[in-house]
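Trainee: sharing a model that was predicted from the sequence below.
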Amino acid sequence: MGDRWHVEVDRDVCIGSGLCVSAAPGGFRLDGARQSHPVAAETDASEAVLAAAEGCPVEAIAIRLIGGEQVFPPDE
């Protein structure tokens, strides 16, 4: 992929399912309140991180290219 991404989790939407941690264990962690956080706000583009975002049951994960373009969820 070669791009750099900015990853955010909307804590108001996150239900703490842990699916993101299962899909991308190096990309996400759950805190004591079972809320997801990206391990790093900026990361190399990753199929695992994208799969985690796509698999989030409440679409709480947003990914943007560093510099602005939306990666997930796709602009409609």
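Mentor: Everything's here; your move. Residues are numbered from 1 along each chain as shown.
Trainee: from now on I want contacts and neighbour counts done on CA atoms only, so please keep to that.
Mentor: OK.
Trainee: burial of the closest residue to residue 42 other than its chain neighbours, as a residue count?
Mentor: Nearest non-adjacent residue to residue 42, counting by Cα to Cα, 6 or more residues apart in numbering: residue 6, 4.5 Å away. By the criterion of other Cα atoms under 10 Å, residue 6 has 20 neighbours.
Trainee: take the one below as the second:
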Amino acid sequence: MSSPEDRARTRAEPLPEEAAAETGDEDREAGAAAILAESEQRLAQAADADAPADAADEHRTTPETSR
């Protein structure tokens, strides 16, 4: 299994349309690492059954709230 750093490095490769729009001052690897860390945190929360159910409960409509 690859490490988070390896996965971030491969995700830091720009798509052709992204490469065409780059200005040269972007830190793609740092951005990819941040996105990967956030995704892994969300997956961990989902595995712990904290976030998805809580969010569903927060946004579920009831007869009282749908008026």
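Mentor: Cool, got the structure. For clarity, every value in this text was computed on a predicted model and none was experimentally measured.
Trainee: quick TM-score on the pair, please.
Mentor: TM-score for the superposed chains, counting by TM-score structural alignment, normalised by the length of structure 2: 0.22, backed by 21 aligned residues with a Cα RMSD of 3.2 Å.
Trainee: before we move on, the earlier item: what residues sit buried inside the helix or strand containing the residue nearest to residue 42 of structure 1?
Mentor: Following DSSP states H and E, one finds residue 6 of structure 1 within strand 4-9. By neighbour count on 16 or more other Cα atoms under 10 Å, the buried set for strand 4-9 of structure 1 is 4-9.
Trainee: hang on, the earlier thing: surely the residue nearest to residue 42 of structure 1 and residue 61 touch.
Mentor: No: applying Cα atoms under 8 Å as the test, residue 6 of structure 1 and residue 61 come out as separate, 10.5 Å apart.
Trainee: make a markdown table out of the buried residues of strand 4-9 of structure 1 and add distance to residue 53 of structure 1.
Mentor: As requested, these are exported to a markdown table (distance: Cα to Cα, whole Å):
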| residue | distance to residue 53 of structure 1 |
| --- | --- |
| 4 | 16 |
| 5 | 12 |
| 6 | 12 |
| 7 | 9 |
| 8 | 10 |
| 9 | 9 |
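Trainee: which of those lies closest to residue 36 of structure 1?
Mentor: The closest of those to residue 36 of structure 1 turns out to be residue 9 (Cα to Cα; 6.6 Å).
Trainee: isn't the closest one up against residue 37?
Mentor: Yes: Residue 9 of structure 1 is within contact range of residue 37, at 6.1 Å (criterion: Cα under 8 Å).
Trainee: helices of structure 2, start to end?
Mentor: Under the criterion DSSP state H, structure 2 contains helices at 4-11, 16-21, 28-47, 51-59.
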